[in-house]
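1. Following is a predicted model, sequence given first.
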Amino acid sequence: MAENLEKKLKVLSAFLDIDRSIGANLELKKVSKILTEKLISVTGCNGCAILIINGDKIDVISESGFLKNFDGVEFSSSMPAIKYIIESKSGIFTNDLKNSKIASCVPDGCNMNSMICEPVIVADVVKGIIHLDSMKNNAFDEEDLSFVRFIAGEIALALERSLIYEEVKNLSVIDSLTGLFNRRKMEEDLENEILRCERYKREFSVFMIDIDWFKKYNDYHGHQKGDDLLKEIGSIFLKNLRKVDKVYRYGGEEFLVLLPETNKRNAIIVAERLNRIIAQKKFEGEEESQPSGKITISIGLSSYPLDGLRKDEIIKAADSALYRAKSHGRNRICVFNN
């Protein structure tokens, strides 16, 4: 009787703590860590993990109490127990694991005897799993199961909030027309790259790129075609650069490219390749509107630390080089040179 009362008080205290601790917290990992601690405290389980499902990929975003660390361990939606939970949208609750319906899923040498696995459901889709286990037989009761289900609901809410938060966050750094990063994101990334290079004595380069005679194309073909051209050229840049390189819409028909770990000599090679790809590409309507009959680009190039130590110095140097490229006939690359 006293033990039962103590557990009820523990559960009630956990409810209040969860409400106070989580509140409007939008970071899923922080929320999950708090919930993992509460699950262990209330149920007395040996191990607890919260898994998030994203297609075939499964991430352990919080775990505690296991003998083996989950770093580097890969989980798959094709694993029998996980597959069962995803397909049935039902949990697993057993106090005698080796004689349960999922006994065949238990690896040799496993010392688990009791287990709860509860799905986290968002919009009628299993988006996560809460896993608890214990070495004891009959370690969990219906009250534990109810508490785990309450936690599953909290995680579902946290997931929905975090997805909305990520969407809003992305909107604040993505250019709505091209889908590239915007100027705000560029300034943030440049600051971080300068700090990194300053610390580790590394180099990076920047391109300022302008579409030659874009106004003529836009005026002749209309704004919709002009928008389509901006999107197409942005996409070409992304396809022909490394994953670590970042492309931003700087404004109007100007783009900025950030090339980490790239010195001036190697950056020139990349710039020449981009210039050549655009010049060789056939764009709709270019013959009618462009003075040369072709869509081309001009590129201004600057590098850290040769051309500046601050963000504004690097951008100004690339912009100055771009102005020179346009002044000398366009469809060319100019390198900033002090």
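-> Received, thanks.

2. From here on, just use CA atoms for contacts and neighbour counts.
-> Fine.

3. where along the stretch 201-338 of the chain do the helices fall?
-> For the stretch 201-338 of the chain, the helices defined by DSSP state H, counting those that start in this stretch occupy 214-221, 223-239, 264-280, 286-289, 311-327.

4. elements contacting the last one?
-> Counting contacts by 3 or more CA pairs under 8 Å, 6 or more residues apart in numbering; DSSP states H and E, helix 311-327 is packed against helix 183-200, strand 204-211, strand 297-304, strand 333-335.

5. Presented hereafter is structure B, for comparison with structure A:
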Amino acid sequence: MRNSIFSMLNQNKTKLENLKEKLEILKKDRERLAKKLSALRLIISEINIGSNLDKILNLIIEKCVKIIEAERGSLMLFDSQSEKLYIKSSIGLSEKTVSGVRIKPGEGIAGWVFIEGKPLLIEEGAKDPRFKKFENIEEELKSIISVPLKIKDETIGVINVDNKLKGELFDLDDLQLLSDFANEAAIAIQNAQLHQQMKNLAITDELTGLYNFRYLIERLEEEIKRAQRYERSLALIMADIDHFKEYNDTFGHLEGNRVLKSLANILKINIREVDIVGRYGGDEFIIILPEADQKEAQEIAERIRLKVERYKFIDNEDHSGETKLTLSLGVTSCFQEIISLQGLIYKVDQALYLAKRKGRNRVEVI
């Protein structure tokens, strides 16, 4: 009897110790979660301060991976034109993965989360039937959390994290934490997008979508100072549509506006990535070419001239035989010389005037 009592006491003592141990573990888990929530609030405040979209996206995924203690993470946004999700920022993913992944709504884990608007915790990601393995993309995949970025009832993207550090698996606390984070991140993204749209409206020509006169002048002034400071070359192209007034008088201003839009697109796709193109006014356009010499600028201008000459602006059968327009272009440059903004514009304007005087549909250099 006595032995039985001692045995029972020992068992109770063991159970009590086990319970205390579990309570201690639970307490530490709660403390860890509380610290993460506190850190989350600070991170959200930091994110909401910014207005640059790319920086905010990078900051979101950087902090997200850190607070969830994940090996990798990606932030995907939905592009309404292509109707696909693209990776806009990531940590731990190869360039091949980032550039190669394009996900349709409903496709794969991220596509499912996007369509359903619900967070997802998967312990064995690669074995999930929703997982899509992309050709030639090899990323070891274990535990996954994927959460939607939502503004009210609209999903704008998805945050994905996978492979918790130290080989552990994500749990429901991680899922809740990331979901809360994503809700705040979505608001920050929307605010940055709106800020970017407002900024674009302020510097963009409404009709053509190119930069407007004010922004062109600001950038040209900056580029002239940069070229002089670092002793780099700078070139300028001014283009003007030949006989555009007569064209407008014949076909009307709506058709003329359509021509200006088409020309804007031709200009955009025939310049270098670093070049700045904008509408100077009416049917005149300017292209700023940082670090381009006169010869390179002349070649770009000639390429544009040929593209315009060969382009069929009117598809309306009623206007058959009146489908061609041409462009006159002036080119100038400066290298290791002191020149004002007004002086450079005067030079390129004189080059354009020379092209007009010599018969139009040509490139002239001064």
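-> Nice, I can see it. Every value quoted in this text rests on a predicted model; they were computed, and no experiment measured them.

6. Adding mean neighbour count, write the helices of the stretch 201-338 of the first structure out as CSV.
-> Converted to CSV, those look like this (neighbours: other CA atoms under 10 Å):
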stretch, mean neighbour count
helix 214-221, 17
helix 223-239, 16
helix 264-280, 16
helix 286-289, 16
helix 311-327, 20
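
7. is it possible to export those to a markdown table including distance to Ile295 of the first structure?
-> Formatted as a markdown table, the helices of the stretch 201-338 of the first structure follow (distance: least, CA to CA, whole Å):
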| stretch | distance to Ile295 of the first structure |
| --- | --- |
| helix 214-221 | 8 |
| helix 223-239 | 10 |
| helix 264-280 | 6 |
| helix 286-289 | 6 |
| helix 311-327 | 14 |
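
8. Which residue in the first structure aligns with Val365 of the second structure?
-> The alignment partner of Val365 of the second structure in the first structure, by TM-score structural alignment, is Val335.

9. If we ignore the residues flanking it in sequence, what's nearest its match?
-> Leu301 (4.7 Å; CA to CA, 6 or more residues apart in numbering).

10. Report the contact partners of the closest residue to Leu238 of the first structure other than its chain neighbours.
-> Of all residues beyond its chain neighbours, the one nearest Leu238 of the first structure is Val247 (6.9 Å), with distances taken as CA to CA, 6+ apart. Applying CA atoms under 8 Å, 6 or more residues apart in numbering to Val247 of the first structure gives the contacts Leu180, Phe181, Gly234, Phe237, Leu238, Phe255, Leu256, Val257, Leu258.

11. what two of those residues are the furthest from one another?
-> Spatially, the most separated pair among the contacts of Val247 of the first structure is Gly234 and Leu258, at 13.6 Å (CA to CA).

12. Pick out the residue closest to the middle of the first structure.
-> With distances taken as CA atoms, centre = their mean, the residue of the first structure nearest its centroid is Glu166 (8.7 Å).

13. What's it aligned with over in the second structure?
-> Counting by TM-score structural alignment, Glu166 of the first structure lines up with Gln196 in the second structure.

14. which element is that match on?
-> helix 172-203 (DSSP states H and E).

15. for that helix, packing partners?
-> Against helix 172-203 of the second structure (3+ CA pairs under 8 Å, 6+ apart) you get helix 2-49, helix 53-68, strand 120-122, strand 144-151.

16. residues in contact with the third one?
-> Yep, that's strand 120-122 of the second structure we're talking about. With CA under 8 Å, 6+ apart, strand 120-122 of the second structure has contacts from Val113, Asp128, Ser143, Ile144, Ile145, Ser146, Val147, Phe170, Asp171, Leu172, Leu175.
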